[in-house]
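Enquirer: just a sequence and a predicted model for now, questions to come.
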Amino acid sequence: MSRIALKAFLGLLVRVLFRPRVEGAENVPATGPVILAGNHVTFIDSLFLALVMKRQVFFIGKDEYVTGKGIKGRLMAWFFGMSGMIPVDRDGGHGGVAALMTGRRLLEEGKAFGIYPEGTRSPDGRLYRGRTGVSRLTLMTGAPVVPFAMIGTDKVQPGGKGMPRIAPVTVRFGTPLDFSRYEGMDRDRYVLRAVTDEVMSEVMRLSGQEYVDMYATKAKAA
């Protein structure tokens, strides 16, 4: 099955079962590089985002999703490959750099690149401090950032595990954010933090989540 056929089939299935509401889709450029930056509350966020978008969205994902053995492993590798996931060893010493450079390459090719600035799924449904990868990408490539919010996906798949449940889902896109005023400042840590915080502020406004000024990984460890 081709990627287009798979998206059409899954899109129909999602529309029939979940009837997702999409708000602000006109804010996503039809062509050219764009960074889609949003909250991350459950495993299937990327699936819903990809299915409500007219454009193909590329994501970075753990390489373990496509290196599994047996029938299940091959099915997962096929599915994630067809859905636009780019596997990267994010647990290695250079995982963050590899993910950043992959995103940069895709944007320079004019693609739509999806990123979750929190770096991992929220442990409790709140919105956590963003990491600066999103700001590095927009300043290196000049691509606009379209903030988005996934609302209700945590009810579809609580905890990111188990079979999905039927629950209403809203995908809300904000207006594009232009950071060209910071051109050439992608190594300034104060600028990187300011850009990231502006993106997260918009995500918080769109999602209505409570904000926690702490990295989600630290919250999970605690």
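Expert: Cool, the structure landed.

Enquirer: all contacts plus neighbour counts: C-alpha atoms, from now on.
Expert: Noted.

Enquirer: which stretches in this protein count as helices?
Expert: In the chain, the helices defined using DSSP state H lie at 3-18, 45-52, 70-82, 95-108, 133-141, 153-156, 189-207, 216-221.

Enquirer: so what touches the shortest one?
Expert: So the one you mean is helix 153-156. 41-42, 44-45, 125, 160, 164-169 (Cα atoms under 8 Å, 6 or more residues apart in numbering).

Enquirer: for the fourth one, same thing?
Expert: By Cα under 8 Å, 6+ apart, the residues outside helix 95-108 that reach it are 33-35, 58, 60, 88-90, 112-113, 133, 137, 140-141, 143.

Enquirer: and those, which is closest to residue 149?
Expert: Checking the contacts of helix 95-108 against residue 149 by Cα to Cα gives residue 35 as the nearest, at 13.5 Å.

Enquirer: and that closest one, how many neighbours does it have?
Expert: 27 (other Cα atoms under 10 Å).

Enquirer: distance of it from residue 190?
Expert: Counting by Cα to Cα, to the nearest Å, the gap between residue 35 and residue 190 amounts to 21 Å.

Enquirer: please compare the first structure with the one that follows:
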Amino acid sequence: MSSLAFMRATLGPVLRLMFRPQVEGAENIPGTGPVILAGNHLTFIDSLILPVCCERPVYFIGKDEYVTGKGIKGRAMAWFFRGAGMIPVDRDGGRGGVAALMTGRRVLEEGKVFSIYPEGTRSPDGRLYRGRTGIARLTLMTGAPVVPFAVIGTDKIQPGGKGMPRPGKVTIRFGEPMEFSRYDGMDRDRYVLRAVTDSVMTEVMRLSGQEYVDMYATKAKAA
């Protein structure tokens, strides 16, 4: 049994007991082939709850610092995050965005499910912020369909995205697959990239019911 399968088997029941996730639209995730899951990001535990709510293994990127710690604690964290489906990437360097994009492309070309938060970071106030165009590049480069999703309630059980989460109820809502084959060969057109990204974020907003803010979350945090 792989570490990912082991984590799903052991951690899954605990998360289901703590957060009683209600899943809507799971049938919208194709059973085979590459799939991009794109959704909102409210708190740290989003990436732990989402894989529990999917039949297929879900992969996502995370900071490499989560798996580079020393000692027993560092090894335990590395085992945990890798087992949860995280692929470590140095996102702080000048080429962090490119590395993340290429990692996602590799996962999709292997026919797997790759999860991404187009906002690029957690929402600072529970609202939905402008999406970055990496999501558009991924779908246009690979031809993988995008399944939009919304996580609802995690900000209530882990306010501020920090500290130990408390028991509560979470909803994961998946929308219908979106495909953008009409834009084949246009993955370098910035207007197309923005249009594709905005259409995905519109679906995420519809699914989540969040207020939309037309600015990047990182800029909002800096302000």
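Expert: Nice, thanks for sending it over. All values reported here derive from a predicted model rather than from experimental measurement.

Enquirer: hang on, the earlier thing: just the buried residues of the contacts of helix 153-156 of structure 1.
Expert: Neighbour counting over the contacts of helix 153-156 of structure 1 (16 or more other Cα atoms under 10 Å) leaves 41-42, 44-45, 125, 160, 169 as the buried ones.

Enquirer: quick one, which residue of structure 2 lies the farthest from its center?
Expert: Computed with Cα atoms, centre = their mean, the residue of structure 2 farthest from its C-alpha average is residue 71, at 28.8 Å.

Enquirer: rewinding a little: closest to residue 118 of structure 1 out of the helices of structure 1?
Expert: Residue 118 of structure 1 lies closest to helix 216-221 among these, at 6.5 Å (Cα to Cα).

Enquirer: that older thread, save the helices of structure 1 as a markdown table, and put in distance to residue 181 of structure 1 too.
Expert: Compiled in a markdown table, the helices of structure 1 are given as follows (distance: least, Cα to Cα, whole Å):
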| stretch | distance to residue 181 of structure 1 |
| --- | --- |
| helix 3-18 | 37 |
| helix 45-52 | 29 |
| helix 70-82 | 36 |
| helix 95-108 | 19 |
| helix 133-141 | 9 |
| helix 153-156 | 35 |
| helix 189-207 | 11 |
| helix 216-221 | 29 |
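
Enquirer: so which of the ones you listed gets nearest residue 117 of structure 1?
Expert: helix 133-141 (6.3 Å).

Enquirer: how far off centre is the closest one?
Expert: 15 Å (Cα atoms, centre = their mean, to the nearest Å).

Enquirer: can you tell me which helices and strands that helix packs against?
Expert: Packing partners of helix 133-141 of structure 1 (3 or more Cα pairs under 8 Å, 6 or more residues apart in numbering; DSSP states H and E): strand 34-38, helix 95-108, helix 189-207.

Enquirer: matching residues in structure 2 for the last one?
Expert: So that's helix 189-207 of structure 1. Aligned by TM-score structural alignment, helix 189-207 of structure 1 falls on residues 190-208 of structure 2.

Enquirer: ok, average deviation of that stretch from structure 1?
Expert: If you overlay the two and look at stretch 190-208 of structure 2, the average distance to its match in structure 1 is 0.2 Å (mean Cα distance after the TM-score superposition for structure 1).

Enquirer: for that stretch, buried residues please.
Expert: When neighbours are counted by 16+ other Cα under 10 Å, the buried residues of stretch 190-208 of structure 2 are found to be 192-194, 196-198, 200-208.

Enquirer: thank you kindly, that will do.
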